[in-house]
Each structure stands twice: as structure tokens, then as C-alpha cells.
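Colleague: model this:
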Amino acid sequence: MLLAIGALITGIALLVWGADRFVDGAASVAKNLRVPPMIIGLTIVSLGTSLPEMIVAAMAALDGNRDLGIGNVLGSNIANIALVLGVTALIIPLAVQSMTLRREMPVLMLVTFLAFALLADGVLSQIDGIILIIGLVLMMGWLTRIGMKDRHDPMIEEFTDSIPEGMSMKSSILWFIVGLVVLIISSRMVVWGAVEIAHFFGVSDLIIGLTIVAIGTSLPELVASIAGALKGEADLAIGNVIGSNMFNLLAVLAMPALIHPGAFAPEALMRDFPIMLGFTIALLVVSLGFKVGGKINRFEGGLLLSGFVGYLYLLYLQA
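Modeller: This next block holds a predicted model:
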């Protein structure tokens, strides 16, 4: 049991570190190839925040733990909104200025309903996985197109600041490879430790995916959002969460569908998905606002965080 806990904690720490190195290397490679910062930010950086969830879901699926990957997707999306933005808004209120973000939020709702439609039959099939991957490609193309159209979007400067400076192509490739290797090794540690803990306490893989693994893999979003907010980059903080949630529902959910398709725990659809949908709608309302610009104030941040605590308590009661 102690070995499993140690593997889980160490694995999550390495997972976060590996994801950062991977994204830094990939972003620097793209920058050295003269790819515009907005495209790097909307694709590599946004996808990078979901890398821990994606690798964990893939490894879990390879081990036959489909529910762990699905729980990681739903739990991470709930944690991203309720925990990450809740804590960040308590530190500093988040105002939404970027038109790119205001366009992304309705798309997040569309992606959420697409995922629900695919999960509604209680089975995650390979066809579902292919549809999700197609949706991912279309979404990345759309984000890139609108990002390049609006040259005055405040996110351009924020994305530029987030890309490492002065890294040579050789160093960029090296960190890219190191990050990828660490991601693979640490994800194996996380999956093994999580499954062992689940078996020890007699709870389902779904519950472990929704809680311990989801919170652990949401740490990059928490760190990035708090850092962005403290630097006055509220758009980047919210953008990390919105982008991560879209990538989770498309890229991460596709992993168990393509690798280990089949039926999943009904609680994921009947309990956890509606809760995730509720938090997503709440994010849409408070971020877009009813005027020109939306804002997540401290009171709303407190409500989001309280809702997350309540959700964890519900899982505790039912587990």
C-alpha cells in the first residue's frame, strides 16, 4: 500500500514535470521553425495541458482499465472549472477580454454535448473514438484560423510570453524527447499506484479516476492559471482551462475508445457527466457575462470551489 501511494505521488509529480518539458521542447521546436506564437499557443500549449490526462488514459486503457481513463476525463474537467478557476478567482478576480476565448466557450458546450451523445448508449466504441479524433482535428483547425484572423487579440502577447526564449533546435528536440519519455514512465506509475489503491480500499477504478488521478493531472492547469492570473494574464488562465477541457473530451476520451472500447460504469453517465455539464454551463454564464465583458469574481470563485468540495463529498458517500 505504501509503495502504491509512493508510486502515485511520485508519478504525478513526474507527470507534471514531464508535461512541462515536453511542451517547452515542442513549442521551442515550432518557434525555431518560425510558427506564429498564436498557433503554437492554441495547439501545442493548449494540447500540452491535457497531456497528463491523455497519457494516463492511454496507459490505463492498455491495462484494460477503461473506467479509470473515463473517470480521469470527467474528473479533470470538473476539477479544472471548480477547483482551478475557483481557487484562482479567490486569489484574483478573472476578467475575460479575449474574443478568442468568448468564441471558444460556446464551442466547449458543443464538444460537451457531442461527448454526451457518444456516451449516451453506455458504450464507448472505436467509432466513437474516430469521431472524437475528427472533432479534435476540426477544432484545432478552427482555433488556428480564428486565432490568425484576430491579430490584436490580447492572448497573442500572453502566448508569446509563455514560449521559452533562446532555446536552440538541438536543446528543444532533447527536451521534447526527455519530456515524452518521462510522461510514459510516470503515467505507468500513476496507473499502477491508482489501481492498487482502488483495490486496497475496495472502490472502483472510476472513483479513483474521478478523484486522486483527476486532481493530480489537473495540477498543471492549477499552477498555470494561478501564475497567469498573478501576472495579469486572466485570459491565459481561463484559456488553459477551456482548452484543456475541450482537449480532454476529444483527445483524452478517444484513448479508451480506440485502445479498449466497450461498456463503462453507468455512474459516469448518470452522475458525473451531468455534474460536469452543470459546471461547464456555470463557467459559460459567469465568463461571458450579460454585458460586454465577463468576470469571475471572488464570490463566484468561492461558489465553484464549494461545489467541488460538495462533489467530492457526494463521491465519498456513494463510495
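
Colleague: every contact and neighbour count from this point should use C-alpha atoms.
Modeller: Fine.

Colleague: can you give me the strands in the stretch 201-319 of the chain?
Modeller: 262-263, 295-296 (DSSP state E, counting those that start in this stretch).

Colleague: could you verify my assumption that residue 87 touches residue 306?
Modeller: No - between residue 87 and residue 306 there is no contact under C-alpha atoms under 8 Å: 10.2 Å.

Colleague: doesn't residue 86 make contact with residue 302?
Modeller: Yes - in this structure, residue 302 is within contact of residue 86 by C-alpha under 8 Å, at 6.0 Å.

Colleague: comparing the two, which residue is more hemmed in?
Modeller: residue 86 (27 against 20; other C-alpha atoms under 10 Å).

Colleague: follow-up on the earlier one: relative to residue 148, which of the strands of the stretch 201-319 of the chain is closest?
Modeller: The minimum distance between residue 148 and the strands of the stretch 201-319 of the chain falls on strand 295-296, with 25.1 Å, by C-alpha to C-alpha.

Colleague: nearest residue to the middle of the protein?
Modeller: By C-alpha atoms, centre = their mean, the chain has its centre lying nearest to residue 244, at 3.4 Å.

Colleague: here is the second sequence; please produce its structure so I can put it next to the first one:
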Amino acid sequence: MNFVIFVIAMGVLIWGADLIINHSERIALKYNIPEFIIGATLIALGTSLPEMAASIAASLNHKPDIAIANVIGSNVLNITLVLASVFLIAKKIIPNRDFFAKDSTWALVPVLVFILMILDGVISRFDAVLLLLLMGAYLLFLLQDAKSIPIEDLDEIDMSHFSWMTTIPVLIGGFILVIVGAHFTVESASEIAKSFGISEWIIGIIMVSLGTSMPELVVSISAAAKGKVDMAIGNIIGSNLANTTVVLGAAALANPMPIDAPAYLFDIATMIVATLLLVFITANKLYNKSAGISLVIILGLFLNNTLQNM
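Modeller: Model prediction:
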């Protein structure tokens, strides 16, 4: 029964996030916000809503392992599963934006800051504020950089029927679905872990993170299939940045989270390696199937280690 509740709750969570993503994008397009900015901010934050809701709910319920494992697992999956899928599916990837010079290092910095923060065994509220400030710094950078980004042709999206009277209720409904879905996702995942004798960390890093990464996977593949590779890659970079700063920061702000870092060294190391690989790929503009296969190898090692520890 708990597994059925988990699946339904995850579906509700993703459905709510999808409503928020779609209508946030329409608001951005209405005001002619550039495509990359939409991908790296509104859509990235929107697709990170499931992670945020699940991690905050876990933190408030005194389940820090689920909250932190969800962030680490989502970051790994966003790069090794979502980005790899984009590389393997898209016919040709030629981004207009220099992701190495402007963005990929922004995904690495929070990971390094996270490593420093967990050395004392806890992510405190002070750490949370610093993480949120880091996301603020990236948003400020994007706003300043947006002046140099051309506005894309938006004809394919019909904005003639845009209405705030429709958009606001849908957004509110989406947020309600996300909150309710997150609560039942965490509770059912915790019960599943207890019934099978599996640690909450394993449940968080596999089941919860895989479920909450689905919006990124769907949005990025859809964007890549339409040739919007800047939006697809921007979504992944922005989502990882949002996970490590906003999601982790909000969860720690709700309740300080202890972490036994040495016990989860492999998972933390995998997140670091995956992020470094992202930087390497963008630095050398390796947007091809070979890079995708390399990322899938990292994913295989990550899943194999996790399954062995179950």
C-alpha cells in the first residue's frame, strides 16, 4: 500500500510542478524574457520544486537523510541521466551560449561550498542563508547577462489567450499539488524503507531523487527534441544549482540537518565527479554521443554501488 501511495504522491508532485513550469514559462514569454534565462531560472527552479518540496517535508519531519540524499541523487541524475539523454537523443547540439565561460562553474561552486559545510557534520541555518545568497548571486549574474542575449522567435507559442485570471489559479493549484504530493512522497518512502529494512538515505538517493528528477528529464528532452538546446542545457545547470542552493538551503532553514559525511563518501564523490565532468564537457564543447556515453558510465557505477548497499 505504501508503494502505491508513493507512486500516486510522486505523480501528484510532478503534475503540480508541470503546471507551475508551463505557466511560469508563459509569463516569461509574455514579457519577452530570453529563452536561456527561462531555462536557467524559471524552468530550472520549477523543475526543482519536487526536490524542494520533498526535502523541506523530510527536514520538517526530522528525516535529514532523505532530504540531503534527494539533493545529491538529483544532482547526479540530472547530469548522468538527463544530460546524457539529451546528448544521446538530440541529432545535433550546437548551443548558442558559451556554457563553460558563463554557467557550468556556477554549478560547481555550490558543490564545493557544500563539501566545506558538511565537514562539521551539520548543515546549519547559517549555512542555509549562505546557500540562498549564492543562488541570489547567480540570478543577479543572469539578469546582468540577459542584456546581451537576443530575444528568440516566440511565434510557436500562442500567447493571444494569456490571462492572469487563468494563470494565477493554476499556479496556486500547482503549488498545492506539489506540497501535498511532497508530504505523502516522503512519508510513504520512509515507511517503505522501514518495511524492507533499507536506510532512508538509500530511499532518498534512488526512489525520491529519481522521481523528483522526472520533470528535468521530460523538460530537457522535450526542449532538445525541438532544437532548443540552450534551454535544455540551461535547465540542467540551473536545476543543479537550485538543488544545491535553494533546495538544500530551504530544507536546512526549516530545520538544521545533521549528516554523517564519511558514511556517504561514494555518493558525495560521485556528485563531485559528475559536476566536474559537466564543466569538462562545456569547456571542450563535447556536446555529442561520446560525452553522453561517458555520463551513462558514471550513472552505472552510481546505481551499482547504491544497489550493493541495499
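
Colleague: sorry, back to before: any idea how far residue 189 of the first structure is from the residue nearest to the centre of the first structure?
Modeller: Relative to residue 189 of the first structure, residue 244 of the first structure is positioned 22 Å away (criterion: C-alpha to C-alpha, to the nearest Å).

Colleague: ok so, going back, now for residue 302 and residue 86 of the first structure: what residues contact both?
Modeller: Common contacts of residue 302 of the first structure and residue 86 (C-alpha atoms under 8 Å, 6 or more residues apart in numbering): none found.

Colleague: so for the longest helix along the first structure, what gets flagged as buried?
Modeller: Identified as the longest helix of the first structure according to DSSP state H is helix 169-201. Neighbour-count burial for helix 169-201 of the first structure flags 169, 172-180, 182-198 (criterion: 16 or more other C-alpha atoms under 10 Å).

Colleague: so what's the nearest residue to residue 104 of the second structure once chain neighbours are set aside up against?
Modeller: Excluding the flanking residues, the one nearest residue 104 of the second structure by C-alpha to C-alpha, 6 or more residues apart in numbering is residue 279, at 5.4 Å. Going by C-alpha under 8 Å, 6+ apart, residue 279 of the second structure touches 100, 104-105, 108.

Colleague: at 10 Å what do you get?
Modeller: Residue 279 of the second structure sits next to 99-101, 103-108, 273, 285 when contact means C-alpha atoms under 10 Å, 6 or more residues apart in numbering.

Colleague: what of residue 148 of the second structure?
Modeller: residue 34.

Colleague: rewinding a little: deepest in the core, which of the strands of the stretch 201-319 of the first structure is it.
Modeller: Of the strands of the stretch 201-319 of the first structure, the one with the most neighbours on average (mean count of other C-alpha atoms under 10 Å) is strand 295-296, at a mean of 24.

Colleague: circling back to that earlier point, more neighbours, residue 87 and residue 306 of the first structure?
Modeller: Between residue 87 of the first structure and residue 306, counted using other C-alpha under 10 Å, the more crowded position is residue 87 (19 against 15).

Colleague: am I right that residue 157 of the first structure is in contact with residue 38?
Modeller: Yes - the criterion here is C-alpha atoms under 10 Å, and residue 157 of the first structure meets it with residue 38 at 8.5 Å.

Colleague: of those two, which one has the most company?
Modeller: Set residue 157 of the first structure next to residue 38 and count neighbours by other C-alpha under 10 Å: residue 38 wins out with 24 against 14.

Colleague: which residue packs closest to that one, ignoring adjacent ones?
Modeller: residue 156 (5.4 Å).

Colleague: tally up the residues packed near the one you found, please.
Modeller: Per other C-alpha under 10 Å, the neighbour tally for residue 156 of the first structure reads 22.

Colleague: the stretch 1-150 of the first structure: helices as residue ranges?
Modeller: Taking DSSP state H, counting those that start in this stretch, the helices of the stretch 1-150 of the first structure run over residues 2-32, 37-40, 46-48, 51-62, 66-78, 86-91, 99-119, 126-149.

Colleague: out of those helices, flag the one nearest residue 227 of the first structure.
Modeller: Nearest of those (C-alpha to C-alpha): helix 86-91, 9.0 Å.

Colleague: where in the second structure does the closest one fall?
Modeller: Here helix 86-91 of the first structure aligns to the second structure at residues 84-89, judged by TM-score structural alignment.

Colleague: relative to the first structure, what is the average displacement of the matching stretch?
Modeller: Average distance, stretch 84-89 of the second structure versus aligned residues of the first structure after superposition (mean C-alpha distance after the TM-score superposition for the first structure): 1.8 Å.

Colleague: roughly how far is that stretch from the heart of the chain?
Modeller: Relative to its parent chain, stretch 84-89 of the second structure has a centroid offset of 17 Å by C-alpha atoms, centre = their mean, to the nearest Å.

Colleague: next: stretch 199-216 of the first structure.
Modeller: Chain-centre distance of stretch 199-216 of the first structure: 17 Å, with C-alpha atoms, centre = their mean.

Colleague: where does that stretch end up in the second structure?
Modeller: Under the alignment (TM-score structural alignment), stretch 199-216 of the first structure falls on residues 194-211 in the second structure.
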